[in-house]
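Peer 1: Okay, sequence plus prediction incoming.
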Amino acid sequence: MTIGPDAAGPSRAIVIGAGLGGLSAAMRLGAKGYRVTLLDRLDRVGGRGSSVTQNGHRFDLGPTIVTVPQVFRQLWAECGRDFDAEVDLRPVDPYYEIRWRDGSVFTVRQDEAAMIEEVRRLSPRDVPGYRRFLKDSEARYQFGFEGLGRRPMNRLMDLIRELPGFVKLRADRSVYGHAAARVRDPRLRMALSFHPLFIGGDPTHVTSMYILVSHLEKEFGVHYAMGGVQAMADAMARVVTEQGGTVRRGVEVDEITVEGGKATGVVTTGGERIAADIVVSNADPGHTYDRLLRKQVKRRWTPARLNRSRWSMGLFVWYFGTKGTAGKWADVGHHTILNGPRYRGLLNDIFMKRHLANDMSIYLHRPSVTDPSVAPRGDDTFYALSPVPNLHGKDSVDWAEMQETYRQRLAQVLNEQLIPGFEDHLSASHILTPASFESRYLSPHGAGFSLEPRIFQSAWFRPHNISEEFGNLFLVGAGTHPGAGIPSVVTSSEVLTQLVPDAPRPVVRVTTETKVAAE
C-alpha cells in the first residue's frame, strides 16, 4: 500500500516570534507531529533572551537566571531528548546580594538555616515571621504554579473553580502587604517583596500569589546557563530544526490572515504569504491583537481595552565591558541588587506617577565571574538595570533626550557605592531604554514584561493561550497565561499543548491501482 499523490501532508503550524515562549511552542508542536515554521524579525533567536557582541564582550540582553530547570528538562523530554546533555546549567551560590545605603547587606542562598541566620543578623525579632513567610510562599507555589499556572484558564469556569483558593490565600493582598504582615524591618520587607519587579509588577499592587517566587528560589535554586540564555535559545532552535521544522530569522510578520473567523496563516512585511493550519503568536498580545490583527474586528481585546490596561514598567539597561578588571571589586559577585534611598516612593514614581525620578535602584549582573566566554581574557562584562516608567501616556519620557543624562546618574551611583573607578576601564557600551524595547521587540509602550500581573490581569483575565477572538489562533509568552518570567513563559507552551490537538496523520488513499501494487 502506498500514499496516494493527493494525500494530506503534515499539519502546518506557524509560530510568530523566537523568544523562549515561541521556541518552546515550536518544540512541543514538532513533538506533536506538526510541520513548524518559526519566524522572527531579529538576527538571533531568543527574543528578549538574545544577545549582542561588542569588542569581544557578549551582552545577554534579557533574563540572566533560571529558577525552575525542570520545566526545561520536561520540555526536552517531551521531544525525546536530554536537556542536560545539550545545555550546561550551573548553580549560583549565593544567589544574589541585596545592599542598602546604610551599608547593610542581605545575602540570599538556598540553605534555609543560612537564610534564617541572615534574617536574625538583620532583625532577630523577625525570624518567626520569616518562617511563616516561607510556608506562605510554598502554599502559593503549589496553588499558583503547579496548579492553575500549568492549566488552561480560557473558560470563566476555570477561574470560578479556583476562587476558594484565591480567597484562602489572600490573593487580594499585595506582595508588599503580605511581607509587611510577616516582618517589621523595612529592609526585610523590601527583600521579601521586590521579586515582582523581575516580571514587571509593582510589589505594592501585584497580588500576593507572587510570593511563590521565594519558594522557587529556595526549592530549585538559581542557575546560570553557560553561554547565557542565548545558548539555551540556540539549543532550542536546534531541536526545532532537527525535528524537521524551519527557523527563519530576519523575517517580520505584518499580518495574521483570517478567513471565516479562523486564522489561516501570515503575511510578512516583505509581502510573502505563508499558509498554515494553526498560528501561534509569541509576539506581545497587545501587538498581536492591535497590529497583526488590525484589519479584524475584535470583541474582547479591542484597541480601547488594550489602551486602558496597565502595562509593566520600562527598563533602562546599560551593558558595559571593562578592560583588565577580572579580580577587581572582589566583593561584587554575579548578582547584586543596590537599593536607592526610597523603596515604596520610587515604586510609586515608576508605576503610578510615571515620573522619572532622580534616585534609582539598580540590579547589577556580572556574568564574567561565572562564565569566561562573556568577555576577553582578563576583562569583565556587566549589565546594570534600573526600573523606569513605561511610555504609556502623553507625558512619557523622551529617551532620545534623557538617555545620556540617566546613564551618567546610574554611573555615578555605581561608582560611589559598588564598583569605584569602573569608568576608567570602559571598553564597550550598549544601552536599551523603553524606546528600544518598543522598536526592537515591538513591545507596547516600551513595557519590559507586557501586561502588569495585577490580580485582574492574571489567570482568566489575561489574554488566553487559545484566542477567544479567532479559531486556530493561539498565544504564548510573557503577556499570556500564566505570565512573565522564564518558568512561566516556557509553561505557557505546556498549556498550549493541552489546547492544540495532535497533528492528524496523513490520510492514506487506497485506489484500485494501489491495491494491485500492494498485492
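Peer 2: Received, thanks. For clarity, every value in this text was computed on a predicted model and none was experimentally measured.

Peer 1: switch to C-alpha atoms for all contacts and neighbour counts from now on
Peer 2: Noted.

Peer 1: what ranges do the helices span in the stretch 351-500 of the chain?
Peer 2: Under the criterion DSSP state H, counting those that start in this stretch, helices of the stretch 351-500 of the chain are mapped to 399-417, 434-440, 486-499.

Peer 1: Please point out which parts of the shortest one sit buried.
Peer 2: If I follow you right, that is helix 434-440. 434-438 (16 or more other C-alpha atoms under 10 Å).

Peer 1: try this one next to it:
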Amino acid sequence: MTTPRKTALIIGSGIGGLSLGIRLQALGFDTTILERLDQPGGRAYQKRTPDGYVFDMGPTVITVPHFIEELFALERGAGMLAEPDYPPHTLTDDARVRTGNSGGPRTRDYVQLVPILPFYRIWFDDGTYFDYDGDPESTRRQIGALAPDDLAGYERFHADAKAIFERGFLELGYTHFGDVSSMLRVVPDLMRLDAVRTLFGFTSKYFSSPKMRQVFSFETLLVGGNPLSVPAIYAMIHFVEKTWGIHYAMGGTGALVRAFVQKFEELGGTVEYGRGVDEILVTDGGGRPVRFPVGKRVATGVRLEDGTERHADIVVSNGDWANTYLKRVPAAARLVNSDLRVKAARQSMSLLVIYFGFRRDGTDLNLRHHNIILGPRYEALLTEIFGKKVLGQDFSQYLHIPTLTDPTLAPEGHHAAYTLVPVPHNASGLNWAVEGPKLVERVYDFLEERGYIPNLRDRLTHSEFITPDYFESTLDSYLGNAFGPEPVLIQSAFFRPHNRSEDVGNLYMVGAGAQPGGGTPSVMMSAKMTARLIADDFGIHASVRDGVPEVVGAAD
C-alpha cells in the first residue's frame, strides 16, 4: 500500500512563496499555494493597463542569477540535492556576465535574463552623477573625478567590504539562526570585521565626500533599511552586485514570476487565486483547538475568508510576518510571537510609487534603466522618514525606466516608467488620500523642472500611484510597511523572525519577513533555508544511488 504524500499549504505567491513551493515539490510534498489576489507575485505583482502599458509594481532589481537557475533545475522528488549554494566558478571580476543572456541553461527554458549596465546611475542634487557598475577601474576613475581625496579610502573600503561579503554572505548567508548559540558563534567575527556599526558610520570611515558616502550606502534602502541604522554587514551588497551583476527579466519581473508558476505547476503544484486566508488552524496536538497558552501546538491547516477549511501537514506563510501572527495565529498559541513582541518590532519604511507612461520625443534621455536621484539632504531626510515619520520638504527617488531595455512594456513610441519615493509607514498618521496626490505632483514637477524628463507634463499619457495604504490593505502589510521588519542589528540574524515558528509546530515563514531578510535574492535564499528546515523536520535527505540522485525519507 502506497503511503500518501505529505501535503503543504503556502499562504501567498510572492517570489519567496513560489520558490519554496518549487522546493517542496522537489522534496515530495503535494503543495498548494493560496493567493489572495487575482494573479501571482505579491509585492512582485505585474499590472497591464488597457492603454498598453505593463508595470512591475514591486521589485525590479535581480541579482545572483544562480539562485534562479537552481530553482529551474529542480525536479519532482529530487529533494535537497547537494548543489552548491553559490556558483562553482571562482568569484572574480571576470566571472560576471556583462553582455548577452545572463540566465543559465535551465533558466533559458523559462525566461530570458539580461545584464544591466550600469547597475545604477546615481544622481546628486548638484546635477552630477555616478555610474555605478561594479567595475573597480570605472569606480576609481569616477571617484577621481568627483572626490579624488577618497581614492585611498575606496581601496580600504573595497578590501574590508570584500571580507564582510566572504564571511557574511558566502559563509553565513544560508545559516538559519534558530537559537542564541548560533548567533554567539559569529559575533566575534562580526566584531572583528567592524560589521556591527551602522553602515553609514562604516562608509564614513573610508570616505570624506558626502557623495561617496551616499554611493556606498544607499542600497539598503532598496531592501527597507535605513543606512543610518542598519549594521555594516550590509556592505556585502556592494560585493553581491559587483560579483554577479544586476539583471533584468525580459517582459519584467512579472515574467520571472510567471516562469516560477510554470515550473511549480510542472512539478505538480497548484496555485489558487482569490483565496485569502482568514486564520491558521492550530490544535493542541490532540486535534482540539487551542484555547489556553499551554501544551503542544500544531498547525493543521487554514480557514479561508469564505469560511471553508483546508488541511495539510504543514502551513507556510509568505505573507507579512506581523500580520501572520497578529491576524491569523490564535493569541493563545503565541508565546514568543506575542502581540507585545510583534507590535514592538520596528517595521521598514513604506513607499509612494508612481507608475507613468510618456511619449518619446526623439531625443535621448540622459537616464539609465535604474536611476537613483538623491535629494539635497541625505541624513536629515532619512531621519525624517524612519525616525520622525514625517514628509520632508524634499525627497529622494528610484526612477526605473525598463523600456530603455525592453520596449515591449509600452505602446510603440512610448516609455513605461515608475518612480519610487521612500515615505514613512502608517504609524505616521498621514492621510494619504490628501498627501499622496500632492506628493505625486511635486515629483512630476521635479522631474520636469530639473530636466530629467523634459516636457513631462505634455508627454504624459498614463499616470497612477500607490501609497502606504496599498501596502496595508491590498498587500496586508502591518502599518503599510513595504519590506517587513526593518533590518536593524536588533532585528537581524537570531533576532529576525524565525523561518520555523517558535510557537506552533508545522508552521513556517518564508520571504522578506523571515531570515535572511528582504530583497529578491534574499527571499529566494529564505526559501532554501525554510526548505532545509522542513526537510530536517520530516527526515528528508538526498542520496546518490548508481550515480542517480534520489530522495531518502521523501514526503510520500
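Peer 2: Ah, there it is. Fair warning: this is a prediction, and the values are worked out from it, not measured in the lab.

Peer 1: if you compare the helices of the stretch 351-500 of structure 1, which one is most tucked away?
Peer 2: Stretch with highest mean neighbour count among the helices of the stretch 351-500 of structure 1: helix 486-499 (a mean of 23; mean count of other C-alpha atoms under 10 Å).

Peer 1: Locate the residue of structure 2 with the greatest distance from its centre.
Peer 2: Within structure 2, the residue lying farthest from the chain centre (C-alpha atoms, centre = their mean) is M1, at 43.3 Å.

Peer 1: Please say which position in structure 2 Y176 of structure 1 maps to.
Peer 2: Structural alignment (TM-score structural alignment) places Y176 of structure 1 against F200 in structure 2.

Peer 1: what about its match, how many neighbours?
Peer 2: Neighbour count for F200 of structure 2, taken as other C-alpha atoms under 10 Å: 22.

Peer 1: what's the answer for the one 3 residues further on, then?
Peer 2: The local packing of T203 of structure 2 (other C-alpha under 10 Å) involves 23 other residues.

Peer 1: all helices for the stretch 51-200 of structure 2, in order.
Peer 2: Per DSSP H, counting those that start in this stretch, the stretch 51-200 of structure 2 carries helices over the ranges 65-73, 136-146, 151-164, 180-184, 187-192, 199-206.

Peer 1: follow-up on the earlier one: could you dump the helices of the stretch 351-500 of structure 1 to JSON lines with distance to F133 of structure 1?
Peer 2: Converted to JSON lines, these look like this (distance: least, C-alpha to C-alpha, whole Å):
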{"stretch": "helix 399-417", "distance to F133 of structure 1": "30"}
{"stretch": "helix 434-440", "distance to F133 of structure 1": "34"}
{"stretch": "helix 486-499", "distance to F133 of structure 1": "22"}
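
Peer 1: Tell me which of the ones you listed lies nearest to Q457 of structure 1.
Peer 2: helix 486-499 (14.9 Å; C-alpha to C-alpha).

Peer 1: Stretch 305-319 of structure 2 aligns to what range in structure 1?
Peer 2: Going by TM-score structural alignment: stretch 305-319 of structure 2 matches residues 269-283.

Peer 1: quick one: buried residues of the matching stretch?
Peer 2: 274-283.

Peer 1: Need the contact partners of that stretch.
Peer 2: Applying C-alpha atoms under 8 Å, 6 or more residues apart in numbering, the external contacts of stretch 269-283 of structure 1 come out as 11-19, 21-22, 25, 251-254, 263-267, 288, 442, 472-477.

Peer 1: filter the residues you listed to the buried ones?
Peer 2: Buried, going by 16+ other C-alpha under 10 Å: 11-19, 21-22, 25, 251-254, 263-267, 288, 442, 472-477, out of these.
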